[in-house]
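Engineer: mind looking at a prediction? Sequence and model below.
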Amino acid sequence: MEKEWNIIDAMRHSRHDWLNKIQLIKGNLELNKIDRAKAIIEEIIIESQSEAMLSQLNMPLFSELLLTGNWNGYSFKIEYELLGSGNAGPELDKSLTHWTKELFLNIETVIEPFLESTLTISIFKEAKNIRFLYELQGNITSEEKIKSFSKQKHHGLQINLLSMKRGELSIEVMADC
């Protein structure tokens, strides 16, 4: 699933995403759905602000993973939000990126591939630590695999499986900054 992105690939995918957004706005304007067009523009603004905040975490590997995650052909959509501001630092970048990639691969093997699934990653930056909340909405076919994965130790990360029930999974990852 993982791909090394060069500038041309990234620009091609980004251009495709922007054309889709522009077509959505244009289509809604042509249907005289002004409020929906405005809502799409507002969503684009919020998404751009989130991308800027993500880039300021000083975690380039993790930022790249989230920014390009939906281009990798996973059976689930990746969304993220940042709450709080600050700088996490490069020491956390490598271990969290590795763990998140492993989570993506595990999720890929335990969800129904043809049902809509979304993984939302909420990032809470506080004074001395940072918390990542991974919430999956989707049909999980193997709870044991996720439980086993969440119990594995990863350098510098405190991992807690918060809940797993039909159609929902919540994992919290905490680290010091």
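Structural biologist: Alright, I've got the coordinates.
Engineer: going forward, measure contacts and count neighbours with C-alpha atoms only.
Structural biologist: OK.
Engineer: this protein: helices as residue ranges?
Structural biologist: 7-30, 34-55, 60-68, 90-110, 143-151 (DSSP state H).
Engineer: quick one: contacts of the third one?
Structural biologist: What that stands for is helix 60-68. With contact meaning C-alpha atoms under 8 Å, 6 or more residues apart in numbering, helix 60-68 is reached by 10, 51, 54-55, 57, 78-80, 90, 93-94, 96-97, 101.
Engineer: okay, one more to line up with it:
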Amino acid sequence: MTNQLDVLKALRQTRHDWLNVMQLIKGNLALKRYDRIEEIIEQVTQQSICESKISEIQATSVVYFLLTYNWFSSKMKLEIDVAGEVFSLEKNEVHLLRLCEEITEKLTNECTIDTENNLLITFLFTEHKCELTFDFQGKLQKKEDWPSFLKKWESNVKLVEMNEHECVLTASFTRS
């Protein structure tokens, strides 16, 4: 029964998201802003392509977390970008899920509510590895405890950029 309820909840949320897109298109159509309509359609198409690609990593819990994150969080919007020839990350699933959960939780806890906060997670697949980039844009309240946070990830996670309005982290997973 729980599985059926989960499916119904997913369908309800998907329908809600599509209705929002249709309202945007309808509003811009009424305003005769055809260029904006084309932009909206391109964004939705690109998002759908990335969601399809991320589903191919064969790490179900990670895919579920990433694709449903925005349903449960209103403080920070998560976007996904996928580049390269996707391969399985199934053997890294537990580690990858923990990494995604902990980084998004830390950023969500430290971002302010008076600013639009966005996190773009990019999966760059190359022949031998998948490099993840966590690119936060918004406003962070504090940033002094990041070194201790990163220490527990040993050398797997690197801080590329950190200031009040941006935080960029990278991590990589080798192809199995």
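Structural biologist: Great, that's in hand. Because the structure is a prediction, the values reported are computed rather than measured.
Engineer: returning to what we had before: and the helices of the first structure: which comes nearest residue 123 of the first structure?
Structural biologist: helix 34-55 (9.1 Å; C-alpha to C-alpha).
Engineer: which strands and helices sit next to the closest one?
Structural biologist: Contact partners of helix 34-55 of the first structure among helices and strands, from 3 or more C-alpha pairs under 8 Å, 6 or more residues apart in numbering; DSSP states H and E: helix 7-30, helix 60-68, strand 77-83.
Engineer: so how much does that helix differ from the second structure once superposed?
Structural biologist: Comparison of helix 34-55 of the first structure with the second structure after fitting gives an average deviation of 1.1 Å (mean C-alpha distance after the TM-score superposition for the first structure).
Engineer: before we move on, back to that, how about the helices and strands packed on helix 34-55 of the first structure in JSON lines, adding mean neighbour count?
Structural biologist: Below are those laid out as JSON lines (neighbours: other C-alpha atoms under 10 Å):
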{"stretch": "helix 7-30", "mean neighbour count": "13"}
{"stretch": "helix 60-68", "mean neighbour count": "18"}
{"stretch": "strand 77-83", "mean neighbour count": "17"}
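Engineer: tell me which of the ones you listed lies nearest to residue 159 of the first structure.
Structural biologist: helix 60-68 (16.8 Å).
Engineer: residue range for the closest one in the second structure?
Structural biologist: Mapping helix 60-68 of the first structure onto the second structure (TM-score structural alignment) gives residues 60-68.
Engineer: mean shift between that stretch and the first structure?
Structural biologist: Using mean C-alpha distance after the TM-score superposition for the first structure, the mean distance for stretch 60-68 of the second structure is 1.1 Å.
Engineer: returning to that earlier point: show the buried residues in the contacts of helix 60-68 of the first structure.
Structural biologist: 51, 54, 55, 57, 78, 79, 80, 93, 96, 97, 101 (16 or more other C-alpha atoms under 10 Å).
Engineer: picking that back up, next, format the helices and strands packed on helix 34-55 of the first structure as CSV and append distance to residue 164 of the first structure.
Structural biologist: Output for these, formatted as CSV (distance: least, C-alpha to C-alpha, whole Å):
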stretch, distance to residue 164 of the first structure
helix 7-30, 32
helix 60-68, 23
strand 77-83, 18
